[in-house]
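J.: Sequence isn't available, so here's the structure alone:
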């Protein structure tokens, strides 16, 4: 019987997106043992059988990590989708992460694992990005905004328990939204003067989304945090005041 620390480390590495063979080599175990543990059958240090399976926080009365959920929810609203597979009603949640920001992809995998412990988090390579996700029958329970068609073509409204989480963890929610559909950039402004043009630079945050509802969720969270914003155009929200940018820098910052 393997020590419990080996079991825990193997499952943690598996959730991070490593293949079964990579995890097996790192931990000195067999691929079959890893798959056995991931299905939920493993032994506790005292020798008694203990079954740990991925449980839906909405269906099984399991505590939900609010901070991780708020961040993952922001990612889902921006660059995520849920699709039903052909495997007996199983769904896949997938968040598309730009390959230029590996830190965000890693943080996405950690958030999925925290929201639904026990799932294997994997990555699927696409052109210029990776789809970070996991399979479960319960993703529509966790994200009731799931539905047919693109998000901006249908109403996006929060249910009561989601609203409570978004209000309590507004910073994590904003962070997820910006990591998906936003950025921190440098704006350059030209000022024509008699002795020649002068250029001024200042940092600002931009968030762009086609859904009126999702933009409103973003600006409501900014209002809750006391961060000033303005609407640049129909789809884009800007945060440019020095004090407002400084507040976002405290918990968002440049992508990484």
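T.: Noted; the coordinates are in hand. Quantities reported herein were computed from a predicted structural model and do not represent experimental measurements.
J.: Every contact and neighbour count from this point should use C-alpha atoms.
T.: OK.
J.: Contact partners for the residue lying closest to residue 156 once chain neighbours are set aside?
T.: Computed as Cα to Cα, 6 or more residues apart in numbering, the closest residue to residue 156 that is not its neighbour in sequence is residue 213, at 5.7 Å. Each residue near residue 213 by Cα atoms under 8 Å, 6 or more residues apart in numbering is listed here: 152, 155-157.
J.: Give me the buried positions along the helix or strand encompassing residue 10.
T.: Using DSSP states H and E, residue 10 sits in helix 4-15. Across helix 4-15, burial judged by 16 or more other Cα atoms under 10 Å covers 7, 10-15.
J.: Put this next to the previous one:
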């Protein structure tokens, strides 16, 4: 682990025009570490990491310290995330992986920020893939924080929130809904044609759709909508729609576009 002075010196050298390799050579840090520090600074996160125990492993167990970041990350995980073991099994290290499309670079940044907020002592990596970016972080405690982890695809097994997660979602439904919509949702303008004797007339209005193969995850989404009194309806077997003007306006207040 490099100290704060080394990190700040490396960034100062980069600001002077040195390359990653040159800054790494002069500070004695690895090139990968210098690149990570630059990325953290560019994302406005800072270059120092504060230690944090797992809130679920302490006694008595408590919810995460950053409930809104956790609620958002929970939504992203249920939509496009997975947890898998890495390294030797006896080490007990797990990787939380969330896939974000290249079309939404802002989503990549928000996902990384949420991971850092929930586990600030663990490194977050951005791994380019074909058409997407894998945001991942290794920790022994991801299964503690996301007990929905299990073998098989999420839509083929039971998904339910733990009591402490239910309480957190009740207190912060906006963050949870936002994460779900940023993973498996979309906001678009719907166009409807109405035939009239004088000629066809077109109507346009915005709507949100949330599509997920898991019945349980769709129910978690609609339960959170109910907490905010946002009207919704099932569009088909796998899609929930919010199309009424008051519901769309309420979602617009806190969801925001993918960008």
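T.: Structure's in. What do you need? Quick caveat, the model's predicted, so the values are computed rather than measured.
J.: before we move on, back to that, quick one: which two of the buried residues of helix 4-15 of the first structure are the most distant?
T.: Maximum pairwise distance in the buried residues of helix 4-15 of the first structure, criterion Cα to Cα, is 12.4 Å, between 7 and 15.
J.: who touches both of those two?
T.: Common neighbours of residue 7 of the first structure and residue 15 (Cα under 8 Å, 6+ apart) do not exist.
J.: Let me see the ranges of the helices in the stretch 101-250 of the second structure.
T.: 105-118, 142-145, 163-171, 173-184, 215-227, 245-254 (DSSP state H, counting those that start in this stretch).
J.: closest to residue 208 of the second structure out of the ones you listed?
T.: Using Cα to Cα, the helices of the stretch 101-250 of the second structure put helix 245-254 closest to residue 208 of the second structure, at 6.9 Å.
J.: Between helix 173-184 and the closest one, find me the angle.
T.: Calculated by axes from the mean of the first three to the mean of the last three Cα atoms, to 10 degrees, helix 245-254 of the second structure forms an angle of 90 degrees with helix 173-184.
J.: Onto which residues of the first structure does helix 245-254 of the second structure map?
T.: Here helix 245-254 of the second structure aligns to the first structure at residues 242-251, judged by TM-score structural alignment.
J.: Name the residues of that stretch that come out as buried.
T.: Neighbour-count burial for stretch 242-251 of the first structure [16+ other Cα under 10 Å]: 244-248.
J.: same deal with stretch 232-246 of the second structure?
T.: For stretch 232-246 of the second structure, a neighbour-count test (16+ other Cα under 10 Å) marks 232, 239-244 as buried.
J.: rewinding a little: what helices or strands is the helix or strand just after the helix holding residue 10 of the first structure leaning on?
T.: Using DSSP H and E, the helix or strand that follows helix 4-15 of the first structure in sequence is helix 20-27. Contacts defined by 3 or more Cα pairs under 8 Å, 6 or more residues apart in numbering; DSSP states H and E place helix 20-27 of the first structure against helix 4-15, helix 31-38.
J.: Enumerate every residue touching the residue nearest in space to the middle of the first structure.
T.: Geometric centre of the first structure, nearest residue: residue 72, 3.0 Å, by Cα atoms, centre = their mean. By Cα under 8 Å, 6+ apart, the contact set of residue 72 of the first structure is 108, 111-112, 173, 176.
J.: Going by secondary structure, it is in what exactly?
T.: Per DSSP H and E, the secondary structure element for residue 72 of the first structure is helix 66-79.
J.: After that helix, heading C-terminal, what element do we hit next?
T.: Following helix 66-79 of the first structure toward the C-terminus (DSSP H and E): strand 80-84.
J.: roughly how far apart are the closest residue in space to residue 236 of the first structure that isn't next to it in sequence and residue 149 of the first structure?
T.: Nearest residue to residue 236 of the first structure, sequence neighbours excluded (Cα to Cα, 6+ apart): residue 208, at 4.3 Å. Per Cα to Cα, to the nearest Å, residue 208 of the first structure is found 19 Å from residue 149 of the first structure.
J.: In terms of neighbours, single out the busier of those two.
T.: residue 208 (22 against 8; other Cα atoms under 10 Å).
J.: and that one, what pairs with it in the second structure?
T.: By TM-score structural alignment, residue 208 of the first structure lines up with residue 211.
J.: Just confirm its match contacts residue 185, I think it does.
T.: Yes. Assessed by Cα atoms under 8 Å, residue 211 of the second structure is found in contact with residue 185 at 6.2 Å.
J.: ok, the counterpart of residue 139 of the second structure in the first structure - contacts?
T.: For residue 139 of the second structure, the aligned residue in the first structure is residue 136 (criterion: TM-score structural alignment). Residues in contact with residue 136 of the first structure, defined by Cα under 8 Å, 6+ apart, are 90-92, 119.
J.: mind running it again at 10 Å?
T.: With contacts defined as Cα atoms under 10 Å, 6 or more residues apart in numbering, the neighbours of residue 136 of the first structure are 54-56, 84-85, 89-93, 116, 119-120.
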